[in-house]
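Visitor: here's my sequence, what's the structure:
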Amino acid sequence: MLVVRPAGPADLDALIDLAGLSGPGLTSLPKDEATLAARLRLSAASFGGEVARDAAWYTLMLEDSDDGRILGLAAVRAAIGLDRPHFSFRVITLAQYSPTIGTRFNHRALVLVNECTGWTEVGSLFLRPEARAGGAGSLLARSRYMLIGAEPQRFGETVMAELRGWFGEEGTTSPFWEGLACKFYRLPFLEADKMVSSTNGQFIVDLAPRHPIYVDLIDEDARAAIGRCHRDGEVAMAMLRREGFTPSGLIDVFDGGPTVSAPRDAIATIRGGRVFGVMIEDDVERAETALVSTGAIAGFRAIRATVSVRGDRAVLDRAGAAALGVSAGDMVRVSA
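Guide: A predicted model of the protein is given here:
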């Protein structure tokens, strides 16, 4: 059975392996052992309630309980932009008009902004290629919203996601970086990408353009990459849209990937979730498959399971209850 569970320091080898498979541009999954080890320590402390609410960063692992293999990961940051700014480019329209010649132009432009302060971020969604079928990606992605729904007061009222930007056909070169961003940072993409997660990010504002950048003046390939997600992110984008996320008008400073956002309580999985007490039976009659998670962040787990709702009770079979680590009378959240 596939189970989503909290990540901790013991998952370091698996996380390093997943980071190596992820390719360039997934900033939240750097190929740096020290950074990943620190991420796992913070995850364990976050699930254990040992850090301030706004500093929490929850990393989730998708595990096959039959053999213990880690198939993917995802993460939720409770609040961004508080201890360090979170920079993006906002795509704006500048209208210019000359009454002398009766001509009007609408120019798209990019402006560096820091607008996401206090938002919750869902991200780091990555699965092994062989696991990208059979609903594993949906389980992993939606488990983040089940986590938020378990204790919504721990998270911001707005939830956002940044998708990896477009890379060339070889999958190693970012047209947006090569055509625009590198002109300001004068670093190889991979080095700049690593510095985002291994430093406080001050270099971004130190070297960023101070004035609007007219899109028409940008290299054609870079222009085409504005707001375009990576080919491997198209499924993730579709899942985000089904949850109610919409484009925010913000793009990543380095690769031009889109940022989408949604009101926390309007996210479909959160809005449709209900809390029930657990009943356990050997044979669950009139059962339907649903997303089921524990009712609290501490010890969080999520699975796809057959469940029958009877009044204020959710009836699970013994395998489902064991995977969640719940007993009769415990509380769970269920979302179709």
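
Visitor: CA only for contacts and neighbour counts going forward, please
Guide: Noted.

Visitor: got the contact list for the residue nearest the centre of the chain?
Guide: Closest to where the C-alpha atoms of the chain average out (CA atoms, centre = their mean) is Gly123, at 1.4 Å. Listed by CA atoms under 8 Å, 6 or more residues apart in numbering, the contact set of Gly123 reads 28, 74-76, 161-162.

Visitor: please generate a structure for the following sequence too, so the two can be compared:
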Amino acid sequence: MIVLRPVKLTDLSNIEKLAVDSGPMVCTLPAKREHLLQKIEQSIYSFEQDVFCPGEESYFFVLEETDTGHLLGTGAINALAGYRQAFYSFRNDIIIHSSRELNVHSRIHALTLNHDLSDHSQLCSFYIDPSQRHTLSPALITLGRLMFMNANSNRFANEWMAVLPGIADTQGRAPFWEHVGRKFFGMDYNQVEYYNGTRDKAFVAELMPHYPLYVPLIDEEAQAVMGQVHQDAELQYQLLNDQGFEPDKYVEIFDAGPILTAPHNALPICLNMKTGSLVGEPLHADTKQYLVGYQGAKGFCAFIAEGNQTEDRLIITKELMEEVGLTQHQKVWFLAL
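Guide: Next up is the predicted model:
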């Protein structure tokens, strides 16, 4: 049985291994024990708080194979992307240059450093064990977090977003960074992403240009990767895109990867998610796959199961219900997949 659940302190060693396996692509999951411990402690504290509006909270989930206790993936949520420090991105702008005398009117594509997305809730730290990429586990991490956010909407902003890694090779060379960021930072891409995941974001404001970058003046190799997602993140991109997240007008500042945004109330999962009671009994023939979320002793947990829906009831097998530790007529949230 595979379950999405909140992280706990005893997960530290296993998460550290996942962080090493994830590599530099997941900068919000750096392989630094001290930082991971802080991330776990912050999550535990956040879950324990009575929250009326989003703030500094961060919620960290792990994907667990309950039979073995093995961790297969991670996913986190920042209640506000830029609560204590601004969240920086590049915004795609159009700057108009016009001369009536010369009869010239030009619309120039430019990138502008900004912190517009600081008040968005942010999905982050997504990682899935390679053995699980072609299963329902990636969907469980992504949709399970969205279900938690919708069921606890007071904890989050009305606008949600996710930053996806851009194009970089196995040696850590990112074309956008080489032609833009390196000129201001003078360090390698992997190094700056590590700093981005472990240090105060003030260094971005201190070193990045505050004036618009005119895209036609940027090397064509860098232009070609703007807004493009790394092949290892295509699965995550598709899962979010299916739920209504779209690459709007923002890109990540180091590799120009896409930033997907969506209004909470327009997401399919928020429109179609049901609240009802769980029943354990034999299934009918016309079963479907359901994402099931519940509030248990460990906090909010979610799993995927075959079931039948009858009005406000979800039916799964009694054996599965007992395996998860649920009881007859317990309140659950569920979504047909």
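
Visitor: fetch the TM-score of the aligned pair.
Guide: Between these two chains, after superposing, the TM-score reads 0.93 (TM-score structural alignment, normalised by the length of the first structure); 334 aligned residues with a CA RMSD of 2.0 Å.

Visitor: just to revisit the earlier point, so which strand or helix has the residue nearest to the centre of the first structure?
Guide: strand 120-127 (DSSP states H and E).

Visitor: with the second structure overlaid, how far apart is that strand on average?
Guide: Strand 120-127 of the first structure: mean distance to aligned residues in the second structure after superposition is 1.1 Å, counting by mean CA distance after the TM-score superposition for the first structure.

Visitor: so after that strand, what's the next helix or strand?
Guide: helix 136-150.

Visitor: what's the closest non-adjacent residue to Lys318 of the second structure?
Guide: Gly280 (3.9 Å; CA to CA, 6 or more residues apart in numbering).

Visitor: is the one you found in contact with Glu323, as I believe?
Guide: No - counting by CA atoms under 8 Å, Gly280 of the second structure sits too far from Glu323 to count as a contact (11.2 Å).

Visitor: the more surrounded of these two?
Guide: Gly280 (19 against 12; other CA atoms under 10 Å).

Visitor: just to revisit the earlier point, what range in the second structure does the strand holding Gly123 of the first structure sit on?
Guide: Under TM-score structural alignment, strand 120-127 of the first structure corresponds to residues 121-128 of the second structure.

Visitor: how distant is the matching stretch from the center of its chain?
Guide: 3 Å (CA atoms, centre = their mean, to the nearest Å).

Visitor: among the contacts of Gly123 of the first structure, which recur in the second structure?
Guide: Retained in the second structure: 28, 74-76, 161-162, out of those (criterion both residues aligned by TM-score structural alignment, their matches' CA atoms under 8 Å).

Visitor: how about the helices in the second structure?
Guide: 12-22, 33-48, 137-151, 175-176, 182-185, 189-198, 202-207, 220-225, 234-242, 268-272, 318-324 (DSSP state H).

Visitor: report the buried residues of the fifth one.
Guide: To tie it back to what came earlier, the one meant is helix 182-185 of the second structure. Buried residues in helix 182-185 of the second structure, defined by neighbour count with 16 or more other CA atoms under 10 Å: Phe185.

Visitor: average gap between it and the first structure?
Guide: Averaged out, helix 182-185 of the second structure is 1.4 Å away (mean CA distance after the TM-score superposition for the first structure).

Visitor: go on, the shortest one?
Guide: For helix 175-176 of the second structure, the mean deviation from the first structure after alignment is 1.0 Å (mean CA distance after the TM-score superposition for the first structure).
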